[in-house]
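Peer 1: Structure here, sequence nowhere to be found:
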């Protein structure tokens, strides 16, 4: 295996472990019910994690040339692991704000430090087929929910006799061993000495304030909001639909009933994560052929149609299929963005501005989960309907906003 492919593979597996954060909806109901917290209170742990991921990614992308991808990813992986350990203690003692600190702040910072480095590193190694190479790496992040919901979490829950706190301790122990080992392979290619120039201070402020950056940031945010509606609550939303189809006398607190509902939710998390992962790879490759912004428009338009259908759907299988399509498109946004960033700003600015674009993840990570959490806490029977109306409206806005993007504006900014 060549060096660049070894880095691509280890970067993909690093993202696979980081992407276990996307299995949050697997834990949403059990944590909320066992601790007695509301949906909104519990969901803030996930929202904070994604918020810190985006903010820290912006910083890490700008500092990668200083600290290097290996160091950032190894430290980030360790922080993500410690976040689980702190969260386990918080769950054992029902300290909500400690859960926010552990899973949200500490874990989110770790994710942000470790996320950008594999993508930017692989982008630097692969001068051709950018969408294919970076799409493969971020595909790993999408598959993380599958690993957690169908393999890691069930196994560790069984080992801990269903104790959530102990399960989080075990997850932290796994992460602190595996992520730093995989991240240790990351390194940037050596610069061509014949073209090597004296290092210069790179300012990205004027790019961030420009119209092209703002347009891409907005449509990426909206794409994230749409996906986060399901990543944070797909299991509870599916369980709500399944409950409506059960007989009136069903005891939803019965152990077997709860287990069957949880199993159905875990299956959807696992299957949809495959679509999330494949979307990053497939849409990244497609964008190599048809163009980055045209691909984004397809993603937004397709999701707007799906959200319209979700308003009318009450069948669990149809609901699950539509969720998988949304996450296929959600993943697609992450598959297209690295190559779009490099096309817009070049290799030198790519890590810094890619990290800056990921602040959209912070915004989407708050808006998406909190839309559903608010609806479930205040309009339980109509939560899904209202969330789909809001999400669909945002996607329509995003689709039309994409037409404000002009490639020539980026070129003019460089002149």
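Peer 2: Yep, it's here. Treat the numbers as computed from the prediction; the structure is a model and nothing was measured. Residues are numbered from 1 along each chain as shown.
Peer 1: Please make it C-alpha for all contacts and neighbour counts, starting now.
Peer 2: Noted.
Peer 1: Residue 332 versus residue 393, what's the distance?
Peer 2: When distance is defined by C-alpha to C-alpha, to the nearest Å, residue 393 is 20 Å away from residue 332.
Peer 1: Between these two, tell me which one has more neighbours.
Peer 2: Neighbour comparison, residue 393 and residue 332: the larger count goes to residue 332, with 31 against 15 (by other C-alpha atoms under 10 Å).
Peer 1: can you tell me which residues contact the more buried one?
Peer 2: Applying C-alpha atoms under 8 Å, 6 or more residues apart in numbering, we find residue 332 in contact with 276, 279-284, 299.
Peer 1: one more time with 6 Å
Peer 2: 279-280, 283 (C-alpha atoms under 6 Å, 6 or more residues apart in numbering).
Peer 1: secondary structure element for it?
Peer 2: helix 316-357 (DSSP states H and E).
Peer 1: any idea how far the very next helix or strand once past that helix is from the chain center?
Peer 2: Following helix 316-357 in sequence order, the next helix or strand is helix 359-378 (DSSP H and E). Distance, stretch centre to chain centre, for helix 359-378: 13 Å (C-alpha atoms, centre = their mean, to the nearest Å).
Peer 1: now helix 359-378 against helix 316-357, angle please.
Peer 2: 140 degrees (axes from the mean of the first three to the mean of the last three C-alpha atoms, to 10 degrees).
Peer 1: Can you name every helix or strand that helix 359-378 contacts?
Peer 2: Other elements packing on helix 359-378 under the criterion 3 or more C-alpha pairs under 6 Å, 6 or more residues apart in numbering; DSSP states H and E are helix 39-67, helix 211-231, helix 383-401.
Peer 1: and the next helix-or-strand element following the longest one, what does it pack onto?
Peer 2: Of the helices and strands lying after helix 39-67 in sequence (DSSP H and E), the nearest is helix 69-93. Using 3+ C-alpha pairs under 6 Å, 6+ apart as the contact definition, the elements that helix 69-93 packs against are helix 96-99, helix 107-125, helix 164-183.
Peer 1: most tightly surrounded among these?
Peer 2: helix 107-125 (a mean of 28; mean count of other C-alpha atoms under 10 Å).
Peer 1: What about the contacts of residue 332, which are in helices?
Peer 2: 279-280, 283 (DSSP state H).
Peer 1: Dump the residues you listed to TSV, plus neighbour count and distance to residue 406.
Peer 2: Output for those, formatted as TSV (neighbours: other C-alpha atoms under 10 Å; distance: C-alpha to C-alpha, whole Å):
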residue	neighbour count	distance to residue 406
279	30	25
280	32	24
283	26	21
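Peer 1: Just send these back as CSV, with distance to residue 12 too.
Peer 2: Shown next, in CSV, are the ones in helices among the contacts of residue 332 (distance: C-alpha to C-alpha, whole Å):
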residue, distance to residue 12
279, 15
280, 12
283, 17
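Peer 1: Put this next to the previous one:
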């Protein structure tokens, strides 16, 4: 869509090299350059999963060696991540169409500037010891960077890899799951280098991370390209007609949200994410309390690291598998296998079977990651490629809701059980059964997904930028 100025002429961009028309690939450009470009962004914003490494040090900004009067509490700091997750979903929904029409370079550049700013503003909040500045920096601005950066390469990757859309999005989105593997030890190391007798090292670490992430995200925005109109991979022959749930037609973004298919997939993602994110966020404490004396703090930390690997690997492997068995069938696997695993966790705890417990958690978290990387291709199958990035952005509000629901279910049910005399080793059992019940709801929602009715398909585009006309 071309923006016109008051005289009716095409408007000039302040930074024309960011415009979509300046990112069209020339002859000879390799589509395999796009996944690394996406990874440059996703590995950086994936730091969000490692933000918890700052929580304890930030409770000692005044006391240095221990919390002192005036220091922040962990409960207060916990809101930083929650705010960021909320604004991730909101920004993805609000800016999804802008990301789609403006192109990946403009979106990646914007996300890079916002992500770097989030750390620099948060550093100011640490320096002034003002938590509200950090809420604004990392929570609001950082959350917007997460949302815009997360969806920026999605539709571009699927246009470059129409033959393997699941694998393509899996390659990029696995970076979001794996970003914590880099950010966690890097952040701890940086804090140790910046720490002094009067400084825990958070301030210098925030500034350094902001600068480093800015450089890498700018590299990603510089090398990304969109395919030329009509481009197809060598030897690729599009299906002559729609097959099963895969359509060759496009659905306008705001028309898509009016379809039952969109909301059924929203429920599927919400259920899968709520179940997984609760486990991912409390894996360390849960494992130690369910196996006291068997799983130490060090072993629990190792489990969290191993889960990060499975979270990352699941995003690529499950999404790649969906190219062969279909997106709907892949989510059936997530739900059926997930129900079995959640029901098995209490048994593993009661029997003292650490190996079974760890195996359950690793598979669960792999499907949690797989759910994120499979859903863009699911949307592409249902609504076409034209507005899939914008539709995906709105769908990510399910992630925002799950980011609140999952931890709340885990934490408050555990607290209620412990308060009423339930041993800590059994305090999570009720939650595991509730998570299994959520996946039953997700299974039923996925079962109801059908091909989108042709009346929702776009017929032609309105150059004014309003909703395109649809087939009668």
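Peer 2: On my side now, so go ahead. Keep in mind that what you see is a predicted model, and the values were worked out from it rather than measured.
Peer 1: After superposing, what score do the chains get?
Peer 2: Scored against TM-score structural alignment, normalised by the length of the first structure, the superposed chains reach a TM-score of 0.84; 391 aligned residues with a C-alpha RMSD of 2.8 Å.
Peer 1: Tell me the counterpart of residue 119 of the first structure in the second structure.
Peer 2: In the second structure, the residue matched to residue 119 of the first structure (TM-score structural alignment) is residue 154.
Peer 1: what about its match, distance to residue 417 of the second structure?
Peer 2: Distance from residue 154 of the second structure to residue 417 of the second structure, by C-alpha to C-alpha: 42 Å.
Peer 1: Please apply the same query to residue 441 of the second structure.
Peer 2: With C-alpha to C-alpha as the criterion, residue 441 of the second structure and residue 417 of the second structure are 25 Å apart.
Peer 1: so who does the residue nearest to residue 146 of the second structure when sequence neighbours are not counted touch?
Peer 2: Closest residue in space to residue 146 of the second structure, ignoring its immediate chain neighbours: residue 88 at 5.4 Å, by C-alpha to C-alpha, 6 or more residues apart in numbering. Counting by C-alpha under 6 Å, 6+ apart, residue 88 of the second structure touches 143-144, 146-147.
Peer 1: Quick one: map residue 88 of the second structure onto the first structure.
Peer 2: Counting by TM-score structural alignment, residue 88 of the second structure corresponds to residue 53 in the first structure.
Peer 1: cool, and residue 175 of the second structure?
Peer 2: So, by TM-score structural alignment, residue 175 of the second structure is matched to residue 140.
Peer 1: measure the closest residue to residue 455 of the second structure other than its chain neighbours to residue 386 of the second structure for me?
Peer 2: Nearest residue to residue 455 of the second structure in three dimensions, chain neighbours excluded: residue 471, at 5.6 Å (C-alpha to C-alpha, 6+ apart). Residue 471 of the second structure is 16 Å from residue 386 of the second structure, where distance means C-alpha to C-alpha.
Peer 1: Among these two, which residue is more densely surrounded?
Peer 2: Between residue 471 of the second structure and residue 386, counted using other C-alpha under 10 Å, the more crowded position is residue 386 (20 against 11).
Peer 1: and whatever residue of the first structure lines up with that one, what does it touch?
Peer 2: With TM-score structural alignment as the criterion, residue 386 of the second structure lines up with residue 348 in the first structure. Residue 348 of the first structure makes no contacts at all, as judged by C-alpha under 6 Å, 6+ apart.
Peer 1: Equivalent analysis for residue 169 of the first structure, please.
Peer 2: Going by C-alpha under 6 Å, 6+ apart, residue 169 of the first structure touches 85, 88.
Peer 1: aligned partner of it in the second structure?
Peer 2: Aligned partner of residue 169 of the first structure by TM-score structural alignment: residue 207.
Peer 1: what's the answer for residue 276 of the first structure, then?
Peer 2: Under TM-score structural alignment, residue 276 of the first structure pairs with residue 311 in the second structure.
Peer 1: What is whichever strand or helix holds its match packed up against?
Peer 2: For residue 311 of the second structure, the host element (DSSP H and E) is helix 297-325. Here helix 297-325 of the second structure touches helix 165-194, helix 354-383, going by 3+ C-alpha pairs under 6 Å, 6+ apart.
Peer 1: give me that answer again for 10 Å
Peer 2: Applying 3 or more C-alpha pairs under 10 Å, 6 or more residues apart in numbering; DSSP states H and E, we find helix 297-325 of the second structure packed against helix 165-194, helix 260-290, helix 327-351, helix 354-383.
Peer 1: Can you add distance to residue 102 of the second structure and give those back as CSV?
Peer 2: Formatted as CSV, those follow (distance: least, C-alpha to C-alpha, whole Å):
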stretch, distance to residue 102 of the second structure
helix 165-194, 19
helix 260-290, 23
helix 327-351, 28
helix 354-383, 19
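Peer 1: out of those helices, deepest packed?
Peer 2: The most buried one of those (mean count of other C-alpha under 10 Å) is helix 354-383, showing a mean of 25.
Peer 1: now the residue in the second structure that residue 37 of the first structure lines up against: how far from residue 190 of the second structure?
Peer 2: Under the alignment (TM-score structural alignment), residue 37 of the first structure pairs with residue 73 of the second structure. Distance, residue 73 of the second structure to residue 190 of the second structure, by C-alpha to C-alpha: 23 Å.
Peer 1: just residue 271 of the second structure next, same as before
Peer 2: The value you get for residue 271 of the second structure to residue 190 of the second structure, if C-alpha to C-alpha is used, is 37 Å.
Peer 1: Mind checking the helices and strands packed on helix 297-325 of the second structure for the one nearest to residue 299 of the second structure?
Peer 2: Shortest distance between residue 299 of the second structure and those, using C-alpha to C-alpha, is found for helix 260-290: 8.7 Å.
Peer 1: coming back round to it: so the residue nearest to residue 455 of the second structure versus residue 208 of the second structure, what's the distance?
Peer 2: Counting by C-alpha to C-alpha - residue 471 of the second structure and residue 208 of the second structure are separated by 53 Å.
Peer 1: and what of residue 437 of the second structure?
Peer 2: 44 Å.
Peer 1: From the structure, what's the count of residues near residue 29 of the second structure?
Peer 2: Count around residue 29 of the second structure with other C-alpha under 10 Å applied: 12.
Peer 1: So it lies in a strand, does it not?
Peer 2: No - secondary structure of residue 29 of the second structure (DSSP: H, G, I helix; E, B strand; the rest coil): coil, not part of a strand.
Peer 1: ok, it - contacts?
Peer 2: Residues in contact with residue 29 of the second structure (C-alpha atoms under 10 Å, 6 or more residues apart in numbering) are 225, 227.
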